[in-house]
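[1] What follows is a protein structure lacking sequence information:
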């Protein structure tokens, strides 16, 4: 499983790189704080909404601590998607939030 640290992701965002962020936390968790531009697909709905994702793009998976996003990363990898897990999750995130 590919991984990216919160600092590496923050650097990509600061450099203006185009990144595709998927937050697999529940809707109420994302409502309190999220990384700007993130798409929320709760882990329990991922199997039913993965058709919304483009297999030619790279997605960075996010959750509270890195556990759910790790499961999401493994699942999507098994389905042929190019995904990276953000280690540490939002607990470790020190960048911008909305």
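    Received it, and whenever you're ready, just let me know what you need. All of these numbers come straight from a predicted model, not from anything done at the bench.

[2] can we go C-alpha only for contacts and neighbour counts from here?
    OK.

[3] Quick one: the strands in this protein, in order.
    Assigned by DSSP state E, the strands in the chain fall at 3-4, 20-23, 39-40, 58-62, 82-86.

[4] residue contacts, the closest residue to residue 20 other than its chain neighbours?
    Once flanking residues are discounted, residue 20 sits nearest to residue 59: 4.9 Å by C-alpha to C-alpha, 6 or more residues apart in numbering. Residue 59 is in contact with 19, 20, 21, 22, 82, 83, 84, counting by C-alpha atoms under 8 Å, 6 or more residues apart in numbering.

[5] and what of residue 37?
    Neighbours of residue 37 in contact, by C-alpha under 8 Å, 6+ apart: residue 21.

[6] That one and residue 75: what is the separation?
    23 Å (C-alpha to C-alpha, to the nearest Å).

[7] this is the comparison structure:
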């Protein structure tokens, strides 16, 4: 499983043939508390527990970067998606690292 840091996400996105998706797997309250504004990616919010039921909403032709709070939940989702034929990377450190590396205006919680 490839891991990329938030500081690398823009470069990774620019290297993809299709516009990638940043899949935020956190709970709704977490997204309301702190959310990334990715350049070059489409942001999609699907809480972790809803992914299996909503799998058909994801496009296998588009690369996916999974994001959560610190990287644990997103790693589990990324592994699940890989098993279902998706091209996936995990955002190491999650939204917490995104705040530190990319956008310090994102609240830390």
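    That came in fine, so what should we check first? Model, not experiment: these values are computed from the prediction.

[8] quick revisit: would a markdown table of the strands of structure 1 with distance to residue 51 of structure 1 be doable?
    As requested, the strands of structure 1 are exported to a markdown table (distance: least, C-alpha to C-alpha, whole Å):
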| stretch | distance to residue 51 of structure 1 |
| --- | --- |
| strand 3-4 | 23 |
| strand 20-23 | 14 |
| strand 39-40 | 14 |
| strand 58-62 | 13 |
| strand 82-86 | 14 |
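
[9] looking at structure 1, which residue ends up farthest from its center?
    Distance to the chain centre peaks in structure 1 at residue 15, reaching 18.3 Å (criterion: C-alpha atoms, centre = their mean).

[10] OK, contacts around the most centrally placed residue in structure 1?
    Centroid check for structure 1 by C-alpha atoms, centre = their mean gives residue 61 as the closest residue, at 2.2 Å. By C-alpha under 8 Å, 6+ apart, the contact set of residue 61 of structure 1 is 21, 22, 23, 24, 69, 70, 72, 73, 83, 84, 85, 86.

[11] Can you report how many residues lie near the second one?
    Read that as residue 22 of structure 1. 23 (other C-alpha atoms under 10 Å).

[12] Go through the contacts of residue 59 of structure 1 and give me the one with the most neighbours.
    Counting neighbours by other C-alpha under 10 Å, residue 83 leads the contacts of residue 59 of structure 1 with 26 neighbours.

[13] Tell me the counterpart of that residue in structure 2.
    Taking TM-score structural alignment, the alignment pairs residue 83 of structure 1 with residue 88 from structure 2.

[14] separation between that match and residue 106 of structure 2?
    24 Å.

[15] Perfect, I'm done here.
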